[in-house]
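Visitor: okay, here's the prediction I keep looking at, along with the sequence it came from:
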Amino acid sequence: MTKLSWVVLKSFIGPFILNFTVWMILLDMQSLWLYIDDLMGKGLEWTVIMELMFYFSANWVPMALPLSILLASIMTLGRLGENNELVAMKAAGMSLFKIMKPLALLMILVAVGAFYFTNNLWPRANFKLRVLITDIQNTKAGIIFKDGIFYDDIEGYNIRVGSKSEDGGTLYDILIYDYTGLKANPGNAKDPRDLKRVISAKSGTILQNKKQNILELNLQTGFIFQEMSKNEIKNSKMPYSRYYFDHASLTIQLESFDFERSDEDQYEKEEYLMTLKQINQKLDSTDLNLQIKQKTWFDFYKNSFNVTRGKGDTNLIALGDIPPSFGYYDYLSDGDKKLNLGDAIDKLESKKQNTDKFIQIKRIMDEYKLNLIVKRHEKFTLSYAVIMLFFLGASLGAVIKKGGFGVPVLIAVGLFLVYFLLTRGGQEMATAGTLSPFLGMWLSAIILTPITLWIFFKANKDSKIFDFDFYTKLFKRKK
């Protein structure tokens, strides 16, 4: 590789790494804010948080990678044009394609890596992300009492704390609603407010035994207001009782309070979590299963009627072989006619229900097959987008001749929005069946590829069509 090629590569790699890092951080922060409520108060270790962020990062690569390549290519060629290095290279007899050749070879390697990532790493990362988020969401929130707010994340209890000490170890003005009596005697309560126990205390401390999953409240100076069930108040004139105490202890059993890992084998892999090989295998099995169901349905209806039921195993009865029997119904009594009509209606209704059920099953299987085909095309779209957006950005950079984060950022973001809207819109229409899977998944490529080739051709020929200085001078001259 020549020294010039190394210079071009170095000019590209720096902005690419910088842009990719910045976009990944921004997108990861967006994901973190989406799940901030599920993470707060869980007592998660920092390793779990870092693992979650790592899986989030893998999930955002299909968006950050094309945008970073587009922006870096505009900045690289724009900087070369701004410093007149591009003019010097062309004056030495080098075409734009030859200047871009080392970057194009690098993009081919990136496209191969993008396919491997989309096919192998991205499904695995999304699968682990879904399992990890489910485990975190199933973990009950930690004991974080806020002043004046009822805390109801402990099943059967609703706890309010008026204030806390600075270290959080002592609680003041405690009010506890205990609904465990309602859970133990559901048939004795007329509404959820019955069979509750109200505990009020001036102060208290918390002791938590994580090994035994028990929370113990040591309360001082208060009372317990206890409502009684119907059986308890038969021989009493008072429907409730009140106890005053100087010291009391309340033990609460915490179920599934700590974060625990679940077994990944219990999760079913959906179509977006499969590799290309698994998708092809699933498509084959789906087609085979659909053919079996269609044959079963056909045989069921064929054997339901005398006209189509076969003599023996294979031969069918032709309509002409059946003797006339129209007079059979006329000789029946009114009661037998009614029974025969009722039986015929029941059989037809049964056949209709079976037909509707089969149509519904076929529709579900067709939708599942459509999603599999969409995901199969999706394995290749990222790799192609890497190459297409690189040529688009490099061609525009050679024309604009502006480096840095000013104009290139605005142009790159605008072009990426067009690419993203076309890609997402095509995917949604392909999934909904409005467009074919091929046309929907390759919609952005079909629209942007001719534009990219045209811009590259004009940039390679040094056309004035994208030279903004040319239009400025022309406008001043006309004016």
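Guide: Here it is on my side, so go on. Residues are numbered from 1 along each chain as shown.

Visitor: use CA for all of it now, contacts and neighbours both
Guide: OK.

Visitor: find the nearest non-adjacent residue to residue 17, please.
Guide: Excluding the flanking residues, the one nearest residue 17 by Cα to Cα, 6 or more residues apart in numbering is residue 68, at 8.0 Å.

Visitor: neighbours of the one you found, how many?
Guide: Using other Cα atoms under 10 Å, residue 68 has 27 neighbouring residues.

Visitor: which is the next helix or strand following the helix or strand it falls within?
Guide: Taking DSSP states H and E as the criterion, residue 68 maps to helix 46-82. For helix 46-82, the following helix or strand on the C-terminal side (DSSP H and E) is helix 85-91.

Visitor: want to compare, so here's the second one:
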Amino acid sequence: MKILDQYILTRFLYNFFSAFFILIVIFIFQGIWLFIDDLAGKGLGIVIIGKFLFYFIPTLVDKVLPLTVLLASILTFGTFAENYEFAAMKASGISLQRGMRSLIVYVILLGGVTFFFANTVIPKSEQKMFNLRRNIAKVKPAAAITEGIFSDFEGTGEGMNIKVDKKYGEQDRFLDNVIIHKKTKQSLNNTVIKAKEGELISSEESNIIQLVLKDGHYYEELKPKAVKARKKHPFAKSKFETYTINIDISELNNQDLEEDRNITTDKMKNVSRLIKDIDSLGKNNLEKVEAFSKNIVNRMGAFPENKVKDSTRIKKELIELVAKDTINAKKIANDTIKTVDELLTSLPEWQRMQIVNNAKTTVSSILTTVVTKKEELQKRFKFYNSHILSLHKKYALAFSCIILFFVGAPLGAIIRKGGLGLPMVVAIILFLTYYFIGVFASNYAKEGNINNVLGAWLPTLIMLPLGISLTRRATADKGLIGFGHILDGIKNLFKKKKASKE
């Protein structure tokens, strides 16, 4: 490696690792605010909190790394331009592209490492962090309850959903305004318990956690065996001063905080797993749609497959339909009915009303079924779209580091400013533009409004022409925004109009 390449690479690496360290610390503190309720005041040890933060750091790479590359390239080349080092290079016959050569090789290698990191480390980190949070909630019961929302609270027996307005006291053991939905083994919520106060009582020597409720009401829906009795919707209601729920945590005390569970989200999967799941999810969704379509067609009685009714069968069905009216039955049997209007005209009024009401009821029922099924299919396709997005985002993240380098390096040479002042402002503005475009594109892609592949690659594709344009302008020693050719174009336009008038 030549001395010049070594010098440029050393300066870039210094700015790169400095910016990465500063940004990762900022994002860690921002993340701590998100999970502060899950970690603070729960009696967790420093080791557990340290593991949580250790697993959390890799999940920040997709945000921190592109911004780091952009900021480091602007800082490096902005400092070179400010100190007239670029002028000395050009005077020696060294172009901008030649000065970027060593960094281009480094950024390409960085893109490969980034893809490997996104494909292996980040999914494993997401899975570890998810399992750690869930297992902490099981070992520390108060951690499983979040103020203001219903939280799943499961022991070794029947589970429940708990909502509290406020937690306070030592390790959040005291609860205000408790609402509990107890779940049966079939996961049905037939029991509701409301209490003004509650307390979690536990002991290190016991495998039982007691949830003591005070001043509340107990509601339970009863399900008799007789069908007629069920239509009356019977229920039991009682009032209590103190009600105790015992939760067996004998298995939870032996819970391994590092235990891996089933992979549940697309962020926890690598490329090979995503490709496999995308294929299976796509086939499964198509099967669901086809099965639902056949069901609707059968309910409508339209377009039956391989069932062509002849005129004799039609007459027979119509005769059975109006068997009570012998005059119309004979008329239908002897005449050929060509249209629906002729059929309705041949029937008495009460039968016409009956047919119309039945058709209306059938259509309303089918529409309700379609609306309900539409919501289910939308969730399925949203889950399917999120897998495609995650797959392409792994590739897009690697390419974004390369593209943003070609945006930041010529931009630094153009603005000719080093330090953390103007370069930091420009880098943040560009990164926020890149980030928010990615967020909106991902949301639109998940909903199916735009192509899934485009949703993952859109911010990178938008930055690509910007990088090409800035590189050309920096190579030609042009400013960031050239107004000269715009003014010249406007002047020429007015000259042409004036000449045409003359």
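Guide: Thanks, I have the structure now. Please read all numbers here as calculations on a predicted model, not as lab measurements.

Visitor: after superposition, what is the TM-score?
Guide: Here the superposed chains carry a TM-score of 0.68, computed using TM-score structural alignment, normalised by the length of structure 1; 381 aligned residues with a Cα RMSD of 4.0 Å.

Visitor: give me the mean deviation of the helix holding residue 68 of structure 1 from structure 2.
Guide: Compared with structure 2 after fitting, helix 46-82 of structure 1 deviates on average by 1.2 Å (mean Cα distance after the TM-score superposition for structure 1).

Visitor: going by neighbour count, list what's buried in that helix.
Guide: By neighbour count with 16 or more other Cα atoms under 10 Å, helix 46-82 of structure 1 contains the buried residues 52-53, 55-82.

Visitor: coming back round to it: would you confirm that the residue nearest to residue 17 of structure 1 contacts residue 24?
Guide: No: Residue 68 of structure 1 lies out of contact with residue 24 (Cα atoms under 8 Å); the separation is 9.7 Å.

Visitor: assign the residue of structure 1 positioned farthest from its centre to helix, strand or coil.
Guide: The centre of structure 1 is farthest from one residue, residue 331, which by Cα atoms, centre = their mean lies 66.8 Å away. Under the three-state scheme (DSSP: H, G, I helix; E, B strand; the rest coil), residue 331 of structure 1 adopts coil.

Visitor: so what corresponds to it in structure 2?
Guide: Using TM-score structural alignment as the criterion, residue 331 of structure 1 maps onto residue 323 of structure 2.

Visitor: does that match really touch residue 329, like I thought?
Guide: Yes: here residue 323 of structure 2 reaches residue 329: they are 6.2 Å apart, a contact under Cα under 8 Å.

Visitor: residue 98 of structure 2: neighbour count?
Guide: Close neighbours of residue 98 of structure 2, defined as other Cα under 10 Å, add up to 14.

Visitor: what range does the host helix or strand of it cover in structure 1?
Guide: Under the criterion of DSSP H and E, residue 98 of structure 2 resides in helix 96-99. Mapping helix 96-99 of structure 2 onto structure 1 (TM-score structural alignment) gives residues 96-99.

Visitor: once aligned to structure 2, how far is that stretch on average?
Guide: Superposed on structure 2, stretch 96-99 of structure 1 shows a mean distance of 1.0 Å to its aligned residues (mean Cα distance after the TM-score superposition for structure 1).

Visitor: got it, and stretch 282-296 of structure 1?
Guide: Mean for stretch 282-296 of structure 1 is 2.4 Å (mean Cα distance after the TM-score superposition for structure 1).
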